[in-house]
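**Student:** Next input, structure requested:
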Amino acid sequence: MTQPLQNSGKGDLHKLKADVLLLVTALIWGMAFVAQRVGMEHVGPFTFNGVRFAIGAAALLPLALRSGRSMRPAPGMQAPAWLGCLCAGAVLTLGASLQQIGLVYTTAGKAGFITCLYVILVPIFAAFLGGRTPLGTWLGALLAVWGMYLLSIGEDFSVNRGDLLELVGAAFWAGHVLVAAWFAPRMNPIHLAVGQYVVCSALSLCVALFLGESFAPAGLWDAAVPILYSGLLSVGVAYTLQLVAQRDADPSHAAIILSLESVFAALAGWALIGEVLSPRGMLGCGLMLGGMLLSETWPYLNRRGRGQTA
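**Tutor:** Predicted structure coming up:
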């Protein structure tokens, strides 16, 4: 009779470890907004993205080589690997580019909250593609829109250019989630990750060359720490931690913890580079975070409510 209790204890321990890994992932991603903003004091946005995603791809390459046999797609679900990498990489490039350019004009904290709106946009976009979107997502979207208004639109109804770019970028981040979700079961997901990073790096560097961004060694050297953080930790390490953690994590826990990325971005911006939000902006951030949490927890709350009334 003690065996089920032992198994339950081990299961709870695995879930606790998974939640801790997800929390570390959210922290790394949140602090990356500061690294991305600081890095562009020395290099252009497309150069920054091109180099950091190349480093991220190289960091994940050993994991991709080891996962060849263990993460094959299900029979009958194969898709051309090059097509998945190209499609996901192209959408990733658009989202990452808009995010990076937006950081020139807005703060790391505001960028973090606005980018995380993709959490709500994913099910809304899925609804237009024929999926079902729960009521909680629509309520969460209303809260988030209200928060976005307080955070980004001034009393004279002016909109910060960077905030607008981040919002459009969030739409592409949501599109990337949907594209990756379609291809991931149809090919090796680690190969998809590395391939999309390679595509994003190549496209970003091509645009940087076309726009005449500087590749001067001095600028790259001055931006080395932000680039390495964004490439090795934000892309390489954090993605691996997320992959490992989500084997044992409860999906609702994972979504909630990862949404804390926005909070960590605001805290890191305040602690590391002195960014300060007005009371109006802090209220807006709170409403946006509340909308995201409501959207993610609604299915769980709905099921729990049915169980109590049954």
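
**Student:** going forward, measure contacts between C-alpha atoms and count neighbours the same way
**Tutor:** Will do.

**Student:** hang on, residue 69 in a strand?
**Tutor:** No: looking at residue 69 with DSSP: H, G, I helix; E, B strand; the rest coil, it is coil, so not inside a strand.

**Student:** unless I'm mixing things up, residue 109 is touching residue 260, no?
**Tutor:** No: assessed by C-alpha atoms under 8 Å, residue 109 is found out of contact with residue 260, at 11.7 Å.

**Student:** more crowded one of those two?
**Tutor:** Between residue 109 and residue 260, counting by other C-alpha atoms under 10 Å, residue 109 is the more crowded of the two (27 against 23).

**Student:** Excluding covalently adjacent residues, which one is nearest to that one?
**Tutor:** Take residue 109 and drop its neighbours on the chain: the residue closest to it by C-alpha to C-alpha, 6 or more residues apart in numbering is residue 266, 3.6 Å away.

**Student:** what does residue 137 give?
**Tutor:** Sequence neighbours aside, residue 295 is the residue nearest to residue 137 in space, at 4.3 Å (criterion: C-alpha to C-alpha, 6+ apart).

**Student:** next one: residue 135
**Tutor:** Nearest to residue 135 is residue 298, by C-alpha to C-alpha, 6+ apart, at 8.0 Å.

**Student:** residues of the helix or strand in which that neighbour is found that come out buried?
**Tutor:** Residue 298 belongs to helix 279-309 when assigned by DSSP states H and E. By neighbour count on 16 or more other C-alpha atoms under 10 Å, the buried set for helix 279-309 is 281-299.

**Student:** same for the lengthiest helix in the chain, what does it pack against?
**Tutor:** In the chain, taking DSSP state H as the definition, the longest helix is helix 2-39. Where contact means 3 or more C-alpha pairs under 8 Å, 6 or more residues apart in numbering; DSSP states H and E, helix 2-39 is packed against helix 108-115, helix 224-228, helix 238-245, helix 251-259, helix 261-273.

**Student:** for comparison, sequence B:
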Amino acid sequence: MNKNSLRGESMLLVAAFIWGIAFIAQRVGGNMIGSFTFNAVRMLIGGFTLLPCIYLLRNKTTIDNKPDVTKKQWLNKNKQLYIGGILCGIILFFASNLQQIGLSYTTASKAGFLTALYIIIVPIIGIFFKKYPSITLWISIFFALCGIYLLCITDGFNISTGDTLVILSAFAFSIHILAIDYFSSYVDGVKMSCIQFFVCGFFSSIAMFLFETPVLSSILQAWMPLLYTGVLSCGIAYTFQILGQKNVIPSIASLIMSLEAVFCALGGWILLGETLSFKELVGCLLVFSAIILAQIPSSARVKTDTIV
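**Tutor:** The predicted model follows:
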């Protein structure tokens, strides 16, 4: 293993750890302030955090800096950037708020594993685009469904409101991943992410004033989870993902990033005292096994952009 690969894998591991603990911060923050308020503030923090990253990571060879670039090329490039950023921000608004509201009714440990289902949901969506899953992926889907059943279904075949919302957020994050995958081929990923954070923060702010009563003292009281999820989860972890994936093959990168579910479960146990029954532990194991198995078939995968 060369130094670049080792550095890249280390960055991805740190990102997965940050994202895993972010579920804990979201759970704690959600108990202090409303879900829309929490997301509005942390997304705006994330956007401002990425501004210096954009400056430091600027590439002098991009189309924006070429001396012979035409005005039309420049306009087309920026048009795609803003369309992609706005669209991804709107999708992220639904995904992040479904997740945040769901966390109010379920544990961070379960939410971490359920959210990670996006790795399986993305290829399922691909069926509608005539990209058919392999046998291994179908086995992964079966394991995932069994895991969800053990994790979420209680006596009488009932599933909690929180678990339902988190599963819906996993579907929304899957659509978000596909949108990122499409637009990132044409625009700067970090710039687009910055725009999406501001867009998501804007719409979350509207929802905040419509459905909640934000109190400044409560927001200030939640400063630690807000800064963690804004600066570390949105800003630093996303940038680590961008840099880390440059030197790590996609299949390995995906496996490392999926460890966020494990870090979340460990964090929930250590920091929040959350406990899982034997049935739920088996469910977590099945879901995580499905996530790992889904990445084995080939080194080509759908590019992921995980934000919690």
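
**Student:** Save the helices and strands packed on helix 2-39 of structure 1 as CSV, and put in distance to residue 59 of structure 1 too.
**Tutor:** As requested, these are exported to CSV (distance: least, C-alpha to C-alpha, whole Å):
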stretch, distance to residue 59 of structure 1
helix 108-115, 24
helix 224-228, 11
helix 238-245, 10
helix 251-259, 21
helix 261-273, 22
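
**Student:** Please identify the most buried of the ones you listed.
**Tutor:** helix 108-115 (a mean of 28; mean count of other C-alpha atoms under 10 Å).

**Student:** ok, residues contacting it?
**Tutor:** Residues from elsewhere that reach helix 108-115 of structure 1, judged by C-alpha atoms under 8 Å, 6 or more residues apart in numbering: 30, 33-34, 37, 99, 102-103, 148, 151, 163, 166-167, 169-170, 173, 261-263, 265-270, 275, 285, 288-289.

**Student:** Please repeat the previous calculation with a cut-off of 6 Å.
**Tutor:** For helix 108-115 of structure 1, the external contacting residues (C-alpha atoms under 6 Å, 6 or more residues apart in numbering) are 33-34, 167, 170, 262, 265-266, 269.

**Student:** now do stretch 227-234 of structure 2
**Tutor:** Residues from elsewhere that reach stretch 227-234 of structure 2 (C-alpha under 6 Å, 6+ apart): 18-19, 22, 42, 45-46, 49.

**Student:** What about those, which one has the most neighbours?
**Tutor:** Counting neighbours by other C-alpha under 10 Å, residue 19 leads those with 30 neighbours.

**Student:** which residue in structure 1 lines up with that one?
**Tutor:** Correspondence of residue 19 of structure 2 to structure 1, assessed by TM-score structural alignment: residue 29.

**Student:** Spatially nearest residue to that match (excluding sequence neighbours)?
**Tutor:** Closest residue to residue 29 of structure 1 apart from its sequence neighbours, by C-alpha to C-alpha, 6+ apart: residue 234 at 5.5 Å.

**Student:** Quick one: map that neighbour onto structure 2.
**Tutor:** Counting by TM-score structural alignment, residue 234 of structure 1 lines up with residue 233 in structure 2.

**Student:** if I look at that match, how far off is residue 44 of structure 2?
**Tutor:** Look at residue 233 of structure 2 and residue 44 of structure 2: by C-alpha to C-alpha, to the nearest Å, they are 12 Å apart.

**Student:** Contact partners for residue 45 of structure 2?
**Tutor:** Contacts of residue 45 of structure 2 by C-alpha under 6 Å, 6+ apart are residue 230.

**Student:** Recalculate using a threshold of 7 Å.
**Tutor:** For residue 45 of structure 2, the contacting residues are 230-231, by C-alpha atoms under 7 Å, 6 or more residues apart in numbering.

**Student:** which residue in structure 1 lines up with it?
**Tutor:** If you follow residue 45 of structure 2 across to structure 1 using TM-score structural alignment, you land on residue 55.

**Student:** Pretty sure its match sits in a helix.
**Tutor:** Yes: counting by three-state DSSP, residue 55 of structure 1 is found in a helix.

**Student:** Let me know the distance separating it from residue 200 of structure 1.
**Tutor:** Taken as C-alpha to C-alpha, the span from residue 55 of structure 1 to residue 200 of structure 1 is 12 Å.

**Student:** what does residue 13 of structure 1 give?
**Tutor:** 37 Å.

**Student:** so what's the residue nearest to residue 257 of structure 2 when sequence neighbours are not counted up against?
**Tutor:** Ranked by C-alpha to C-alpha, 6+ apart and with sequence neighbours excluded, the top spatial neighbour of residue 257 of structure 2 is residue 16, at 4.9 Å. With contact set as C-alpha under 7 Å, 6+ apart, residue 16 of structure 2 has these partners: 257, 259-260.

**Student:** Could you single out the nearest of the residues you listed to residue 218 of structure 2?
**Tutor:** Of all the contacts of residue 16 of structure 2, residue 260 has the smallest distance to residue 218 of structure 2: 28.4 Å, by C-alpha to C-alpha.

**Student:** show me what contacts the closest one?
**Tutor:** 16-17, 19-20.

**Student:** now with 8 Å?
**Tutor:** By C-alpha under 8 Å, 6+ apart, the contact set of residue 260 of structure 2 is 16-21, 112, 116.

**Student:** list the buried ones in stretch 132-150 of structure 1?
**Tutor:** Neighbour-count burial for stretch 132-150 of structure 1 flags 133, 136-141, 143-150 (criterion: 16+ other C-alpha under 10 Å).
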